[in-house]
Structure formats: structure tokens, C-alpha cells
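**Student:** what follows is a predicted protein model with its sequence.
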Amino acid sequence: MAQRPPTVGRGVLHPAEGASRFTVTPVPPGPGLAAYVEYHWIVRWDVTGQPPYEQQVLAHPNVHLVLEKSGPLVYGVIRGIFTRRLIGAGQVHGVRFLPGGFRAFTAGPARKLTDHILPAAGVFGPGADELCPRVLACTDTDAMVALVESFLLTHVPAEPDPHVARVAAMVEAMTADRTMVRVEQAAARFETSPRTLQRLFAEYVGVSPKWVLRRARLQEAAQLADSGSTDWAALAADLGYADQAHLTRDFTSVVGVPPSRYRPREG
């Protein structure tokens, strides 16, 4: 798969408001990890003297390794709204694995991680606990990335798993192509059966192909809502919904408010 520059922001709800509280620095992986890792992300914040800030995110179909003050954690795909509470000042270092990429580091299917947050030592051993404070003590982004990459390279499997690149390419296509709205369409595009696609996603991604398609549409709807006024009826048609009411139900069930009440907020 061709290396793409890392992008962040899609899925972050009310990003303008969050931008006044924290910064996100994305860093692409080195060549030794590019087959498994999409990018590193370092979040820094300072809300000292202010009320705690809660940032909500419509998560992507990616597993993350996150080094934070409470310790190193593995975040499976979160199917609901993920909320991060920021207090005082600090930083975290995250590693966003490619969809399917984390499967190469574990003995079990990705579905066992879904909606779970687990100690990273359970996957990477006690070295993860030793790594965490060293990384968080750094103030230089490049130094942080170098420490994490050096650690992860010791856990890269000797033999590459060909399914990882295939699954990552599938998720990328499903996320980018607005016309792909049904699992049957995706299966036809990838020359497989819906059942085989479902099994592959349960093993490598942790969520169903239907969830991936639905989440991509909801992320786009939220992103457009944050940009200002939206013709929701036209957007519903563009995103493959039966009608505006279908989009409204889907959006409300996940975000908690209907699209018409989701408004950009001041930063």
C-alpha cells in the first residue's frame, strides 16, 4: 500500500472548540512499521485554571496503543462515542494501527478487543510499562516517536501477514467511496462473498463491514455539519440513505442529537 501523509480530524466532534484546548501532531511511521501502523499521534493540552474539557470522537476502525499518565493501554475499536476528558496540562502518545494491522501483534482475533481498553503489557509484556514514563518525559516529538518505534520493532512478526495490507486497502476504499453503501457492493468490489468479508473483518478489524460503511457516512455528516449549514435531504441521498429521516435516526442514535441540532460551536 502506498504511504499516505497522516491526516487527523475526521470524526472529532466540534473540532474548532477542541482546537483551542489541545494540539494534535501526527507523524508517519518509519519503514519498518509502515505495514502495520498508520501514524503516531501526540496530543498536548493545557487547560490549567479552566474546567475539565471533554472531547468526543466518532472513532475509526483502528486499534490504538496509547501511552498516557495512567499507563500504556490498548484501545480496541470503540463503536459508540469515545470521550476523552482533559484536566490540567499533559500529553499522550498514541499509535494508530492500520485497520487490521494490530492483528499481527496478537494471538487472538481483533473482535475480542472491540469496545475494550486493556493494559498494553498484556500484549507487549512488561516492557510497555517501562516504556511509558520514558516517552511521556520527552518534550521532543521526534524523540518520543523514536522510542516507541524502537520498542514496537522488537515485536514485529518475522513473517508478514498478507491479509493486513488487503484489509487496510478494503477499509480505505469503503471509507473513501460514497457510492459504496452496502456490504454486497463491497464484497463485489473486492471479489469475495459478503460472508467471507464479514469473517475477515471480525478477525482483523474487530467490527463488521456494515459498521465501517455506516461510521464513514456518519463521520462525513458530522464533518459537513461542523462546516456550517447543510442540505440534509441532499446529503442523505449522497450518502446512500433511503431518505433524510433515515440519516436523522442513524445520526441521532450515535451522536445523541439530530443533525439539525448539531451546530458548530465557538472555539
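**Tutor:** Cool, got the structure.
**Student:** from now on I want contacts and neighbour counts done on CA atoms only, so please keep to that.
**Tutor:** Fine.
**Student:** elements contacting the longest helix seen in the chain?
**Tutor:** Taking DSSP state H as the criterion, the chain has its longest helix at helix 209-226. The contact analysis (3 or more Cα pairs under 8 Å, 6 or more residues apart in numbering; DSSP states H and E) places helix 209-226 against helix 162-176, helix 183-189, helix 194-204.
**Student:** these into CSV, with extra columns for mean neighbour count?
**Tutor:** Shown next, in CSV, are these (neighbours: other Cα atoms under 10 Å):
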stretch, mean neighbour count
helix 162-176, 18
helix 183-189, 17
helix 194-204, 18
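**Student:** let's have these in a markdown table, adding distance to residue 105.
**Tutor:** Converted to a markdown table, these look like this (distance: least, Cα to Cα, whole Å):
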| stretch | distance to residue 105 |
| --- | --- |
| helix 162-176 | 11 |
| helix 183-189 | 26 |
| helix 194-204 | 11 |
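**Student:** which is the next helix or strand following the longest helix of the chain?
**Tutor:** Going down the chain from helix 209-226, the next helix or strand is helix 232-238, by DSSP states H and E.
**Student:** run the chain-centre distance for that next one.
**Tutor:** Computed by Cα atoms, centre = their mean, to the nearest Å, the chain-centroid distance of helix 232-238 equals 25 Å.
**Student:** second structure follows, compare the two:
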Amino acid sequence: MNAPRTRAISATERTGVLAPANLERFHAQWIAPADDVRDVVDTYWAVRWHLDAGERIEQRIIDHPSLTLSIEHGDVDAPFVVTSARSHAWTRTIAGHGDVFAIRLRPAGLAVLSDLDPSSPGPEQELTPALDTRAHALLARIAAAPDPARRAERADALVRAQLAERPLRASQRIANAALDALTAQPHVQRVPDVAAAVGTSERTLQRALRTHVGRGPGEIARRIRLQEVVRRLSAGEEDIPRIAVDLGYVDQAHLTNDFRRVAGVTPGAYVDGLVQMQAALRGRP
């Protein structure tokens, strides 16, 4: 029996969502892509919300090091959006009602589905025909499907067709393999070791990631590592020195400085904020 394609996004997994208890309020879901488009699509995800009048949620996120194409409806800024990873945690203000269907791309994906350079989009930018005709047309066709499950099915078919038109090059496959290696081991890794694991030179690895992700391996590894710190802290782990050791930091101070630089707070302050938030949620009617 095939595994279900759709499942709820758990607050205990590595998403980079700060205060992930909010995920339940957004009806957040992962939708698995078809096997034959996984070189292009990392995952589809969908969220839907309907907040009370006057209610606002300031949701903060440490991005996954990837680019995302999204279809948005309701109280949103634009119908189609392209998003790249930010250098620091960012905040999205959620109010009213709306829904989002998103395609999180693999490193190889942008060159298949778009004519954009990975370094050209801003952190979040409306995707218009003037910006990128190819990707805009793709999202418009997917948006015509009535719900997330059928949007994923239509996306699979359209991505499959574009992959046949633009098959992957060697550098795209190297970039995919490098991100897989970094994601599987979210601790401090030396770039030469990552290159060796992928079976390429350090220079080729650097060039492949810069070309297809717009970032180098060190920056990508740091983002994945901080997402893992968020996951462990959010799951109730409070032994910050142990987390630092497990993830290969020199000491707790290095973890604290790294986390504060991106998240804007220390790990201890983040944990305190989670406790306060959970108490507030328990007090909701």
C-alpha cells in the first residue's frame, strides 16, 4: 500500500518555525511530490488560516536554504511569490483568512522551472510575468486546481514536462547531493569533507551551490544547523551545552552567538518565550 502523500507538519520536526505550536492553527501540511520529480521538488506544503477579527500572529521563521514558489490567496500581499532564504529570521504577520500552496525547490529546481538567477530574487518578491514568464505560467496553471492535493498532482505533471524539456546537468546533481549531505548531518562539517562525501572537488562543490542556490556550503550548513537547534529547543530540550556538543560547536558560547545573530535572541530567551506562549495558548477559550 502506498504511503499517504499528505500529512500534518509536526511541531517536533525540523522546519525552522520559531514557536512551532502555531502550526496547528495554520492547518499546516506537507504534500510529497511524485518520485520522478524529486530531483526538482523537495516538498509541497500548504497552510490555511482563519483568525478572529483583530487577531494577528507574528510568525517568525529561520528559512530552509532553498527557494520557494508559492500560490497565495486571501489576506496576502500577492497571488504568486518567489522566496529565497534570508540571512536572519524573518516575521510574517498573519491575520484574517487565507491559504498558501508552495513548492519548495531542490537546488536543481530553479533552472528547470524558471529563468531566474538564484541570487536575483529578493527575500520575498511578487512573481509577475515581467519577472519570470516561465515560472508565472507554471503557478497560474497549478492555481487553477481546486485544493492542495489536486494542485500537487497538477504540479507533478507540469514539473515532469519541464524536466523532460530541461534535463538536469551535472552541476545541478552535485548541488542536490551536497544539500542532501548537509541536511542529513546537521552538525559542523568541513567543506572538504562534504565535497569528498559527494565525490567532487571543493571548488566544484562551491561553484555548484553558488550557481543553483546562490549560497556557499558554509552558509547552507549553518542554516540547517540552526533549524536543528530550533527543533531541539522547541521539543523541550534545555541542555544547551549538550546541544552545542552534539552539533559540533566549539562551546556553548559559539552556539549562543550563532543563534542570537540569526534569531535575534539567545537560546535561553527563546525557551523562556516558548514557555510563556504555551501558557497563553492554554488560556485560550
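**Tutor:** Sure thing, it's come through. Since the structure is predicted, the reported quantities are computational estimates derived from the model, not experimental observations.
**Student:** send over the TM-score of the superposed chains.
**Tutor:** Put the two chains on top of each other and the TM-score (TM-score structural alignment, normalised by the length of structure 1) is 0.85; 260 aligned residues with a Cα RMSD of 2.7 Å.
**Student:** mean per-residue distance, the longest helix of structure 1 versus structure 2.
**Tutor:** Comparison of helix 209-226 of structure 1 with structure 2 after fitting gives an average deviation of 1.0 Å (mean Cα distance after the TM-score superposition for structure 1).
**Student:** that helix corresponds to what range in structure 2?
**Tutor:** Aligned by TM-score structural alignment, helix 209-226 of structure 1 falls on residues 217-234 of structure 2.
**Student:** list the contacts of that stretch.
**Tutor:** For stretch 217-234 of structure 2, the external contacting residues (Cα atoms under 8 Å, 6 or more residues apart in numbering) are 11-20, 62-65, 178-179, 182-183, 186-189, 191, 205-206, 209, 243, 247, 258-259, 267, 271, 274.
**Student:** how about stretch 177-184 of structure 1?
**Tutor:** 174, 186, 193, 194, 209, 210, 213, 214, 217, 238, 239, 240.
**Student:** now do the same end-to-end measure for that stretch.
**Tutor:** Distance between the two ends of stretch 177-184 of structure 1: 14 Å, counting by Cα to Cα, to the nearest Å.
**Student:** what residues of that stretch count as buried?
**Tutor:** Using 16 or more other Cα atoms under 10 Å as the test for burial, stretch 177-184 of structure 1 gives 180, 181, 183, 184.
**Student:** just tell me what the third one corresponds to in structure 2.
**Tutor:** Structural alignment (TM-score structural alignment) places residue 183 of structure 1 against residue 191 in structure 2.
**Student:** between the longest helix of structure 1 and helix 194-204, how many degrees?
**Tutor:** With axes from the mean of the first three to the mean of the last three Cα atoms, to 10 degrees defining the directions, helix 209-226 of structure 1 sits at 70 degrees from helix 194-204.
**Student:** what are the buried residues along helix 209-226 of structure 1?
**Tutor:** The neighbour-count check on helix 209-226 of structure 1 (16+ other Cα under 10 Å) flags 209-210, 212-226 as buried.
**Student:** how about stretch 116-126 of structure 2?
**Tutor:** 118, 121, 125, 126.
**Student:** got it, and stretch 240-250 of structure 1?
**Tutor:** 240, 241, 244, 247, 248, 250.
**Student:** what are the contacting residues of it?
**Tutor:** In contact with stretch 240-250 of structure 1 (Cα under 8 Å, 6+ apart) are residues 178, 179, 181, 218, 232, 233, 236, 237, 258, 259.
**Student:** go again with 10 Å.
**Tutor:** Applying Cα atoms under 10 Å, 6 or more residues apart in numbering, the set of residues contacting stretch 240-250 of structure 1 from outside is 178-182, 214-215, 217-218, 221, 231-237, 239, 251-253, 256-260.
**Student:** spit out the contact partners of the equivalent of residue 255 of structure 1 over in structure 2.
**Tutor:** Aligned counterpart of residue 255 of structure 1 in structure 2: residue 263 (TM-score structural alignment). Contact partners of residue 263 of structure 2, counting by Cα under 10 Å, 6+ apart, are 18, 60, 61, 62, 87, 88, 89, 90, 226, 230, 257, 270.
**Student:** now do the SS call for the equivalent of the second one over in structure 1.
**Tutor:** Translated: residue 60 of structure 2. Using TM-score structural alignment to pair residues, one finds that residue 60 of structure 2 aligns to residue 56 in structure 1. Recorded secondary structure, residue 56 of structure 1: strand (DSSP: H, G, I helix; E, B strand; the rest coil).
**Student:** my guess is residue 56 of structure 1 meets residue 9, correct?
**Tutor:** No: judged on Cα atoms under 10 Å, residue 56 of structure 1 makes no contact with residue 9 at a distance of 11.5 Å.
**Student:** which neighbours do those two share?
**Tutor:** Counting by Cα under 10 Å, 6+ apart, the residues touching both residue 56 of structure 1 and residue 9 are residue 15.
**Student:** between these two, which is the more surrounded one?
**Tutor:** Comparing residue 56 of structure 1 with residue 9 by other Cα atoms under 10 Å, the one with more neighbours is residue 56, at 18 against 11.
**Student:** list the contacts of the more buried one.
**Tutor:** By Cα under 10 Å, 6+ apart, the neighbours of residue 56 of structure 1 are 11, 12, 13, 14, 15, 18, 81, 82, 83, 84, 85, 255.
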